[in-house]
Structures are given as C-alpha cells and as structure tokens.
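S.K.: 3D, please:
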Amino acid sequence: MLFSAFKNQLPTPDEALKGRPEPAFTVPGRHTVLGNPLEGPYPEGLHVADFGLGCFWGAERKFWETEGVWTTLVGYQGGHTPHPTYEEVCSGLTGHTEAVRVVYDPARVSYGDLLKVFWESHDPTQGFRQGNDVGTQYRSAIYTHTPEQQREAESSRDAYQPVLQRSGYGPITTEILPAEGRPFHAAEGYHQQYLDKNPGGYCGIGGTGLSCPVGVAKVDG
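M.R.: Have a look, this model is predicted:
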C-alpha cells in the first residue's frame, strides 16, 4: 500500500499530496494555559523556535511548562504539501513532521535552555519513530530561524552525541535545517494544548534519562 510505504520513507515533492492554497480550518485565538495569542505577529523582542520530537501533544506541554515561554502552538513542518490536514500528515504523503512552535522571551529563557528541553524530552536516535509512534511525522527535527540558532543547534547535537553513545545509543537522527523554505502550518484547533483540555490523554513523549550538557532550563511545577 502507498500509505504503508510512506510511513518509513519521505515522499519527493512530486509524490507528495498537492494540498491547498489556504488552511482548511481556523486556529483558536489564545493559548488555553498561557493566555497569549497562538499565531503572530508576536510582540517585539520575542523569539521563535521550532522543534519536532514525536507526538506534538506531549511535546507542546514540555515547552509551555518552561519558564520564559510566551506561547506555544502545534503544527506541521518540514514537508511539501501546503496547508495539510492531520489525516494527510498521518498518511506519510506530505513529508511533514509534527512540530511545536515555541515563542519565548530571550531575557528569561535562552535558546540553549530550549534545546536542553528538546534533547532531554525524547530519544533523538530513532529515525522515523518515537517510542510506539511510528511514521515519518514523528521524526526528530529542529528548524532554525537564524544562523545563530543553526550553529547552537548543531553544537548541542555534537555535545549530546557522546553522552548518548556512552550509554549504548546510536547516532542522532535529528534533522537540523533552516525554517526558511519549510513553513510551519498550524494544526487543527483540537490539537492545540491537547493535554490541557484532556489531562489524562495520550502523551507519547519520553526521554532517555540522559542529561544534555547545554542550557539550564527550568520547568514550572
């Protein structure tokens, strides 16, 4: 089946679903926990970071609980299909991964802090899966917005790799690419802050238990 084939390999642009010129749905206005707008434009002085680390329900919660984060929203990134739906992303035929957009105050939390949360909240060595979640949409990814973010993300990966290797893990498979040319498409409203609306819901996020030697992030609670 075509669906099965693209659970374990990325489609080419020609193979990807064609998508649509506008989103097929609207996104809620405000974050249910933080109370701030989900989509931009954001206040001056805030920075944006994009991460994929498996199921975005649990991943988003990791970041909204981090001190200095102003808002978060979940979506789809790194693929070819314009304005995809969840069902399309799950087919493997869009090329996207489930991602979290993190809008943060750099005076309160650094990009290095966020990278520490990212690396320690999942296993970045699993390729097209995260735990029991299998498919290209669960791959580990960092999409950077500045050359400084790119350098810091790559440096943090290089610092974390020997830590993982000493404990028997394989190579990091995280893709680290510029966000430019890889637009972030917000997910449907029911996915936004899903674990706040459904506290007993599925999370799917679990780290290796190994500390990444970057950042000093603090998580509330």
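
S.K.: When you work out contacts or count neighbours from here on, use the C-alpha atoms and nothing else.
M.R.: Noted.

S.K.: buried set for stretch 175-185?
M.R.: 175-179, 182-185 (16 or more other CA atoms under 10 Å).

S.K.: mind listing the helices for the protein?
M.R.: Taking DSSP state H as the criterion, the chain contains helices spanning 2-5, 56-64, 86-90, 111-120, 147-166, 194-197.

S.K.: looking at those, which is closest to Lys18?
M.R.: helix 86-90 (10.3 Å; CA to CA).

S.K.: Need the residues that contact the closest one.
M.R.: Contact with helix 86-90 is made by 17, 76, 94-97, 135, 137, 187-188, as judged by CA atoms under 8 Å, 6 or more residues apart in numbering.

S.K.: one more to put side by side:
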Amino acid sequence: MFLVEMFQRKTTMPTAAEALAGRAEPIETAALHFVTNQPLKPPFADGLEIAYFAMGRFSVAEKLFWALPGVHVTATGYAGGLTPNPTYQEVLSSLTGHTQTVMVVFDPGELSYEALLKLFFERHDPTKVMRQGNDIGTIFRSAIFTTSDAQLAQAKQVRDDYQAALEQAGHTGRIVTEIGPAAAFYHAEASHQQHAARNTGSQPGSKGTGVRLPDHL
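M.R.: The predicted structure follows:
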C-alpha cells in the first residue's frame, strides 16, 4: 500500500492543502549562462520574448534550445506549481505541483515562436501522461506556459496541427500537453543550470514520436 500511495503521489497533482510551504525568498542560482555568459534573469533587452517549455528532464531539454540562432539565453527552473521558491528536492517530491521547465529568451525577428513550438512537439512525446521515457511523475509532465495572447493562440494551433500529423501517421496517442498563461517561474539551483554543458558525460536524449510537423512551420 505504501508503494502504491507513493506512485500515486508522483503522478497526481497536489492540492493547495497538500503542497509544501516553500519560502518567501528565491533560492540561490547562477547569475550567468554557463555557455553564453548572458545574464539568466531579467531585465532583458527590448524586443526579446520569453517562452517556457516543459518536456521531461530540463537538463536534457535546455540544450536543445540554447544554440539555436535567435536564442538570447536559456535557464532551467520550476513552473506550473503551488509552492513559492521551491528547491529541486522539494519539486522532486511531487508536493509542489511544479514541472521541470526551460525558459527560452529569444529574438522573434530571428527565430519564430512557431519554430520553438515545432522543436518542442517533435523532440519529446506529448502524448505521455506525467512522464517522459522512464521518468515518471508530475515534474516530468508536458507543458507550455505562454507570455502573451499571441503565444497562447499559436501554441494551441500548433498542438492541433501536431495532433492531426500524429493521426495521419497512424499514431494513436492524444496530446496531453498542458497549455496556459505563465505564472511564476522559479530559477533552479546553479548546479542545474546548463547541466549538459557542465557535465559532458552522455545523457539520454529526449525521445519524440518520430512524427514531424508540416514544413511550413
């Protein structure tokens, strides 16, 4: 019974009464991006946009974005939950409600939001409920947190386009990606920022469905 309860806790979102209390002050994180040396926190230059994507382990997902032309900076953190300023271990307990999330700051004049959405949907499996690969839990759920009405509309449209592509390819899964306006984003600890560059050992890559979106994106 204990193991069953622990598994359910990992795959069930906590209620406000169950969520950990957290803290008023942000946890300590890195100041600069380990690869690009850009500041990890705002203010950012005028004209840049911010996007947030959750697609499994943020240590794996972040490296998909930071080298893209038009990306100014990336950072890992926690979003979509209840606990203020959580730590990694608190998030890992599944009692904060957060998912591991990558912040992408980009120049829309060089890189479209649709292109980021295309990468997001193709490079993980958005039909998996509360998991990616062998990683199981609410912290690994698929999510897009938007920062404008335009982003919200585009995310929903590309989701629908990808669902149609999945069906055309004979994939039976339904997309479960959570899509909604971004609330608080809490930067992860320094050791989790640009983890793939700090630790050059091999890491399992994100495994998608193998289905591509239409080329016009």
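
S.K.: related to what we said a few turns ago, let's have the helices of the first structure in CSV, adding distance to Thr71 of the first structure and mean neighbour count.
M.R.: Compiled in CSV, these are given as follows (distance: least, CA to CA, whole Å; neighbours: other CA atoms under 10 Å):
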stretch, distance to Thr71 of the first structure, mean neighbour count
helix 2-5, 34, 12
helix 56-64, 7, 24
helix 86-90, 21, 17
helix 111-120, 13, 22
helix 147-166, 19, 16
helix 194-197, 14, 16
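
S.K.: all strands of the first structure, in order?
M.R.: With strands called from DSSP state E, the first structure shows them at 47-53, 69-77, 97-104, 129-130, 133-134, 140-144, 175-178, 185-186.

S.K.: could these go into JSON lines alongside distance to Arg30 of the first structure?
M.R.: What follows is the strands of the first structure, written out as JSON lines (distance: least, CA to CA, whole Å):
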{"stretch": "strand 47-53", "distance to Arg30 of the first structure": "17"}
{"stretch": "strand 69-77", "distance to Arg30 of the first structure": "9"}
{"stretch": "strand 97-104", "distance to Arg30 of the first structure": "13"}
{"stretch": "strand 129-130", "distance to Arg30 of the first structure": "29"}
{"stretch": "strand 133-134", "distance to Arg30 of the first structure": "28"}
{"stretch": "strand 140-144", "distance to Arg30 of the first structure": "23"}
{"stretch": "strand 175-178", "distance to Arg30 of the first structure": "27"}
{"stretch": "strand 185-186", "distance to Arg30 of the first structure": "13"}
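
S.K.: Ok, which of those comes nearest Gly35 of the first structure?
M.R.: So among the strands of the first structure, strand 69-77 is nearest, using CA to CA, at 8.0 Å.

S.K.: got a list of contacts for that closest one?
M.R.: Under CA under 8 Å, 6+ apart, the answer for strand 69-77 of the first structure is 31, 34-39, 56-57, 60, 63-64, 84, 89, 96-105, 109, 182-188, 191-193.
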